[in-house]
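S.K.: Need the 3D shape of this:
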Amino acid sequence: MPHNQQIVLDNRPQGEAVASNFRLVLTDTPALEDGQVLVRHHYLSLDPYMRGRMNEGRSYAAAQRLGEVMMGGTVGEVVESRHPRYAVGDKVLGMGGWQEYSVVDGAAVGALRPVDTSHVPLSYYLGAVGMPGVTAWYGLVRIIAPKEGETVVVSAATGAVGSAFAALAKARGCRVVGLAGGADKCRYALQELGFDACIDYRQYAGDVKALSQALKPACPNGIDGYFENVGGPIMDAVMLRMNAFSRIALCGMIAGYDGAPLPMRNPALLLINRTRLEGFIVSEHMQVWPEALTELATLVGAGKLRPRETVAQGIAAAPQAFLGLLKGKNLGKQLVKLI
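M.R.: Sure thing, here's the model as predicted:
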């Protein structure tokens, strides 16, 4: 059996996450038992939610345990199988974690999902046609539920979720406005992702009033739906432009993942505008995944969703790539290539 390099959580962050919170270890892959499958990971997904699970405090999911392999989505290839459902060479999606190989119980519901790479690249199943894409779909379709002609806004606009959100919203006839960090990202949003407007929030250095003023010409008819990935001053600025009976899909609060409280500047706006705000975790809505994935794959096939990927090479690069993701250094989906 092959040796397996893994990244484990060595200690919990005290404020901002740092590289020394992680540790690279080398282990022996155990021999397979009946019913098990050995998967060689080709790509590892890095996602903002992982930062929240590094903390010990109460959250919507159990904290990452110290000394254990960091959790994370993976796509790869079956290299040995003792389960009749899986054959050597099958391409599969799973939650293999920050490691080169995983041993999976082939009978466990949802542990592995075969994927078709004849029309969709393998890595896309971790982004546009995977969890981030379905996250965008659920927040837009089931929570914001926009009507044609409405204006919708998304923060972290050029990430994996924001990219998919734009394509899905344009397909529904919406005006789509993004918030992103930096001129290059805003150009990408406009020229490649199809956004109608994109605001570089870094120009406003946390000035809520100034950012809200910048949103005014981008959203001349106000904001009907908002997909929130960041929180903090960005959310405060957007709320100043929300219309009556607007909807907010609360997906992430990356601005608060270092543990500091994220106060809301003017919560009375929720009442004044009769805004519906709903937080959601996409893994709790597995019933929508087939419908969402079908639409996302169709958009990719038609060239209407052209996701970019930022790819780090090798498992040892995962911690620094993850820290870069938290600071917005990636463009599109952040992956680690493991082969």
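S.K.: from here on, contacts and neighbour counts on C-alpha atoms
M.R.: Fine.
S.K.: how distant is stretch 316-332 from the center of its chain?
M.R.: Stretch 316-332 has its C-alpha centroid displaced from the chain centroid by 13 Å (C-alpha atoms, centre = their mean, to the nearest Å).
S.K.: SS state for residue 32?
M.R.: When classified by DSSP: H, G, I helix; E, B strand; the rest coil, residue 32 comes out as coil.
S.K.: Residue 105 is in contact with that one, correct?
M.R.: No: using C-alpha atoms under 8 Å, residue 32 makes no contact with residue 105, being 9.6 Å away.
S.K.: quick one: secondary structure of the spatially most central residue of the chain?
M.R.: Relative to the mean C-alpha position of the chain, the nearest C-alpha, by C-alpha atoms, centre = their mean, is the one of residue 132, at 4.3 Å. On the three-state scheme (three-state DSSP), residue 132 is labelled helix.
S.K.: can you pull the contacts of it?
M.R.: By C-alpha atoms under 8 Å, 6 or more residues apart in numbering, the contact set of residue 132 is 126, 160, 161, 164.
S.K.: Make a PyMOL selection of the buried ones in those residues.
M.R.: Command for PyMOL that selects the buried part of the contacts of residue 132, burial taken from 16 or more other C-alpha atoms under 10 Å:
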select buried, resi 126+160+161+164
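S.K.: Among the contacts of residue 132, which one sits closest to residue 332?
M.R.: Among these, residue 160 lies closest to residue 332 (C-alpha to C-alpha), at 5.1 Å.
S.K.: I'd say the closest one and residue 305 touch.
M.R.: No: if you go by C-alpha under 8 Å, residue 160 and residue 305 don't touch, sitting 10.8 Å apart.
S.K.: now the other sequence, so there's something to compare against:
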Amino acid sequence: MRAMQVTEHNSPLALQTLDTPMPAAGEVQVQVATCGLNFGDTLLVKGSYQEKPALPFTPGMELAGTITAVGEGVEGLEIGQRVVAYSGIGGLAEYAVLSAKICVPLPDQMSFEDAAAFLITYGTSHLALGAKAGLLEGERLLVLGASGGVGLTAVELGHLMGAEVIACARGADRLAICAQKGADHLIDSDTQDIRETVKALGGADVVYDPIGGDQFKAAMRASNQGARLLPLGFASGEVPQIPANILLVKNMTVLGFYLGGFAKLNPKAMTQSIETLIGWYVEGKLKPHVSNVLPLEKANEGLDLLRTRQATGKVVVQVAS
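M.R.: Predicted structure coming up:
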């Protein structure tokens, strides 16, 4: 099978020919149709992610495809079934072997393209806003990096959960997409002062931040008493140092969230979240925004789109030809 692999950290992926893996007990073999790319994949390639697989390895944190073989003891899944999985690695290959426990059946209404754009972005936003921050109807939600993969789902879900959503992104074109997904207020981070603009709108009750750096600092100072802050990543390259005195004076809470760790900590909540989100998709309440679809051999171009923050929404690799 063909696979795009990390053979050396901080170098482009290499297209390799590998033996097709076979499932052991409790596993299934999936012919990969699509793989969703995430900013975490760029960190895996760089060697700076929370988890560091041994070299060489195949990145690709989420995949969708069709089961082609079933290991001993697997129940509830069968050959020919369409599934999606948060795999952690392995998605940028023509076949993947996965634990049957992490495979979620796909409804007929969901395309492989949408499925590969779904689990991590929507799962992160749904669990962070709901299970972690306890976002309430009528609260004011500030989303930084709102036109990116996870940010756009936070706008969409925040609107669906009844919040007043402030979307912060770079440029009119990106903000227009945020408005389409339900943002009530728009802030251009290139030209507007985030702190002053948010304060003028009444302050933020919940801050959703995959960016870090100066934007996090501005958002913190624009937050209301009792606000909850969700640092989800640091696309700016700067991990903010949080002043405890501001937390104290404003009675604020900082809630770290990492989907991979949460899935291990509370797998039941993860499963329930996926079921809820897929149900909303089937009902027409959610629609992933896929900005780029690339073939397997151009996966490096997809990663570059994420590194340079050029993508609006999700980048998907079409693995099956």
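S.K.: Let me see the TM-score of these two.
M.R.: TM-score for the superposed chains, counting by TM-score structural alignment, normalised by the length of structure 2: 0.86, backed by 311 aligned residues with a C-alpha RMSD of 2.5 Å.
S.K.: Give the residues shared as contacts by residue 160 and residue 305 of structure 1.
M.R.: Contact with both residue 160 of structure 1 and residue 305 is made by residues residue 128, according to C-alpha under 8 Å, 6+ apart.
S.K.: which residue lines up with residue 93 of structure 1 in structure 2?
M.R.: Correspondence of residue 93 of structure 1 to structure 2, assessed by TM-score structural alignment: residue 84.
S.K.: Please apply the same query to residue 317 of structure 1.
M.R.: By TM-score structural alignment, residue 317 of structure 1 lines up with residue 298.
S.K.: again with residue 188 of structure 1
M.R.: Match for residue 188 of structure 1 (TM-score structural alignment): residue 177.
S.K.: how about the nearest residue to that match, chain neighbours excluded?
M.R.: residue 147 (7.0 Å; C-alpha to C-alpha, 6 or more residues apart in numbering).
S.K.: tally of neighbours for the one you found?
M.R.: Using other C-alpha atoms under 10 Å, residue 147 of structure 2 has 32 other residues around it.
S.K.: buried residues in the lengthiest helix in structure 2?
M.R.: Taking DSSP state H as the criterion, structure 2 has its longest helix at helix 267-282. Residues 270, 273, 274, 277, 278, 281 are the ones in helix 267-282 of structure 2 that count as buried (16+ other C-alpha under 10 Å).
S.K.: which other residues reach stretch 164-176 of structure 2?
M.R.: Outside stretch 164-176 of structure 2, the residues touching it (C-alpha under 8 Å, 6+ apart) are 138-147, 155, 158-159, 178, 182-190, 194, 198, 312.
S.K.: Out of those residues, which sit inside helices?
M.R.: Checking the contacts of stretch 164-176 of structure 2 against DSSP H, those in helices are 155, 158, 159, 178, 194, 198.
S.K.: Most neighbours among these, which one?
M.R.: Counting neighbours by other C-alpha under 10 Å, the top entry in these is residue 155, with 32 neighbours.
S.K.: could you list every residue that touches the counterpart of that residue in structure 1?
M.R.: Using TM-score structural alignment to pair residues, one finds that residue 155 of structure 2 aligns to residue 166 in structure 1. The neighbours of residue 166 of structure 1, taking C-alpha under 8 Å, 6+ apart as the test, are 157, 176, 193, 194, 195.
S.K.: ok, residue 166 of structure 1 to residue 227 of structure 1 distance?
M.R.: 11 Å (C-alpha to C-alpha, to the nearest Å).
S.K.: what's the answer for residue 332 of structure 1, then?
M.R.: 17 Å.
S.K.: if we can go back for a sec, mean per-residue distance, the longest helix of structure 2 versus structure 1.
M.R.: Superposing on structure 1 and averaging over aligned pairs (mean C-alpha distance after the TM-score superposition for structure 1), helix 267-282 of structure 2 comes out at 2.6 Å.
S.K.: next structured bit after that helix?
M.R.: strand 290-295 (DSSP states H and E).
S.K.: what's stretch 224-241 of structure 2 in contact with?
M.R.: Residues contacting stretch 224-241 of structure 2 (C-alpha under 8 Å, 6+ apart): 39, 128, 133, 203-214, 216-217, 220, 250-258.
S.K.: Out of those residues, list just those in strands.
M.R.: 204, 205, 206, 207, 208, 209, 253, 254 (DSSP state E).
S.K.: What segments of structure 1 are helices?
M.R.: Under DSSP H, structure 1 gives helices at 49-54, 131-137, 160-171, 183-191, 208-218, 233-239, 268-272, 289-301, 318-326.
S.K.: export the ones you listed to a markdown table and tack on distance to residue 28 of structure 1?
M.R.: As requested, these are arranged in a markdown table below (distance: least, C-alpha to C-alpha, whole Å):
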| stretch | distance to residue 28 of structure 1 |
| --- | --- |
| helix 49-54 | 25 |
| helix 131-137 | 30 |
| helix 160-171 | 33 |
| helix 183-191 | 42 |
| helix 208-218 | 52 |
| helix 233-239 | 46 |
| helix 268-272 | 54 |
| helix 289-301 | 35 |
| helix 318-326 | 20 |
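S.K.: so which of those comes closest to residue 3 of structure 1?
M.R.: When those are compared by C-alpha to C-alpha, helix 318-326 sits nearest residue 3 of structure 1, at 18.1 Å.
S.K.: circling back: and the match of residue 155 of structure 2, how far is that from residue 72 of structure 1?
M.R.: Distance of residue 166 of structure 1 to residue 72 of structure 1, computed by C-alpha to C-alpha: 25 Å.
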